[in-house]
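**Q** Show me how the following folds:
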Amino acid sequence: MAPLKVEVIVGSVREGRIGRAVADWFVERATANPSWNVSVIDLRELSLPQDFSDSPATEVFRQRIGRADAVVAVTSEYNHGYPAALKTAFDSVKHEWRAKPIGFVSYGGISGGVRAVEQLRQVVAELHMVSVRQSVTIHRVRKQFGHEPYGVDSIAIDASEKMIRELHWWGSGLRMQRASDPYPG
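**A** Below you'll find the predicted structure:
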């Protein structure tokens, strides 16, 4: 079987963000799985139009999501919610999301971004995606990612391993199903 194509989306575009470091940590863990082909979409570098108009960036994003077998959203929590750039990304394409699994890696202060993920689960359900049960939550992110080497706690490490297994199961199964019987939605 061909490697699973997994797109990791860095959802925060803020100045001084720590999201790229969190995404790189997750990618390092995910690429340890030889049956995964992982790439990163950094929304800061992509600059999707806020008015959802067609653009070269939108077309690149549409193609990458269309080719993906699974998606991981790396998200911060701002004011008990998810970043606007991440919502713009979800709203910028439509059919390419359908019948694909998504996992979440969230980070923040004490809550670790869990409120953002709970809201995003509703968004991705409307896009006909399958949100895997396991997510990775990184509490007090600046303590864990504020300096190298990163001191990621064992809870986040264990959660990442579980989420990778769940995404692999769903991603492999849905890829076969999409190939044999296209999603009706």
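**Q** Every contact and neighbour count from this point should use C-alpha atoms.
**A** Noted.
**Q** for stretch 122-141, the distance to its chain's centre please.
**A** If you compare the mean C-alpha spot of stretch 122-141 with that of the full chain, they lie 8 Å apart, counting by CA atoms, centre = their mean, to the nearest Å.
**Q** repeat for stretch 90-97
**A** Mean-position distance between stretch 90-97 and its chain equals 14 Å (CA atoms, centre = their mean).
**Q** contacting residues around that stretch?
**A** When contacts are defined by CA atoms under 8 Å, 6 or more residues apart in numbering, stretch 90-97 is touched by residues L48, F52, T58, F61, R62, I65, G66, V124, L127, H128, M129.
**Q** For my notes, confirm the second one occurs in a helix.
**A** No - for F52, which was evaluated using DSSP: H, G, I helix; E, B strand; the rest coil, the result is coil, with no helix membership.
**Q** Could you also give me the structure for this next sequence, so I can compare it with the first?
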Amino acid sequence: MSKPKIALIIGSTRKSRFADIPAQWMLAQAKARTDIEVELVDLRDFDLPLFDEVASNLWAPSSDPRAVAWQKKIAEFDGYIFVVAEYNRSITGALKNALDQSYVDWNRKPFTAIAYGSVGGTRALEHLRLIGVELMMVPTRNAVHLGMADFFKVHPGLGGSGNMADVEANLLPAAQASLDELVWWANATKAARG
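**A** So this is what the prediction gives:
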């Protein structure tokens, strides 16, 4: 069986987003492994409309070619790592819309995350896990949480260094556990889907 193909999805589209810094760090952690292939998928690169279909693609084919292109991209992967920004105790509207644009392409695939924001993005990630269950995904127990002290230490717009190496020691054990778990589930679900 070939190595699982994993998408690292940046879930924020704001011009001033912080997401690129943890995304690049997590991408480096994933690429250092030999048991997965990983690709960065940036929501900015997809001109997704607000969800306006008759139903999800579980029930009816999507009519908007932008949604269909997104579905085809998501279908390429065996699992996902989400970069989760916490906005008002939940995920971004852009990420929710991207999740809603597809259904069957997420099914029976695992995901983990690197989350940041108030209390390490925990509340946003909990919302993502609930959405993932509805999409028939496998949310992992482990994830990487960039807590407020580390967030301020790194966020360049808030006086931080812009360098994840400054907080890496706090995050590496969680990253290792998250990726180990993601790989296990990706192999298991890939075999089962086959």
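**Q** residues contacting F46 of structure 2?
**A** Under the criterion of CA under 8 Å, 6+ apart, the contact list for F46 of structure 2 reads R66, W70.
**Q** actually M164 of structure 2, sorry about that
**A** With CA under 8 Å, 6+ apart as the criterion, the residues that contact M164 of structure 2 are I21, P22, W25, V154.
**Q** how about a cut-off of 10 Å?
**A** M164 of structure 2 makes contact with I21, P22, Q24, W25, M26, L146, D150, F151, K153, V154, H155, L171, according to CA atoms under 10 Å, 6 or more residues apart in numbering.
**Q** buried stuff in the strand or helix carrying the third one?
**A** In other words, Q24 of structure 2. In this structure, Q24 of structure 2 is located in helix 20-31 according to DSSP states H and E. For helix 20-31 of structure 2, a neighbour-count test (16 or more other CA atoms under 10 Å) marks P22, A23, Q24, W25, M26, L27, A30 as buried.
**Q** can I get those residues in CSV with distance to S161 of structure 2?
**A** Putting the buried residues of helix 20-31 of structure 2 into CSV (distance: CA to CA, whole Å) gives the following:
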residue, distance to S161 of structure 2
P22, 13
A23, 16
Q24, 15
W25, 14
M26, 17
L27, 19
A30, 23
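**Q** nearest to N88 of structure 2, of these?
**A** Within the set of the buried residues of helix 20-31 of structure 2, P22 lies nearest N88 of structure 2; the separation is 19.5 Å, counting by CA to CA.
**Q** mind checking how far the lengthiest helix in structure 2 is from the chain centre?
**A** Using DSSP state H, we find that the single longest helix of structure 2 is helix 168-193. For helix 168-193 of structure 2, the separation from the chain centroid amounts to 13 Å (computed by CA atoms, centre = their mean).
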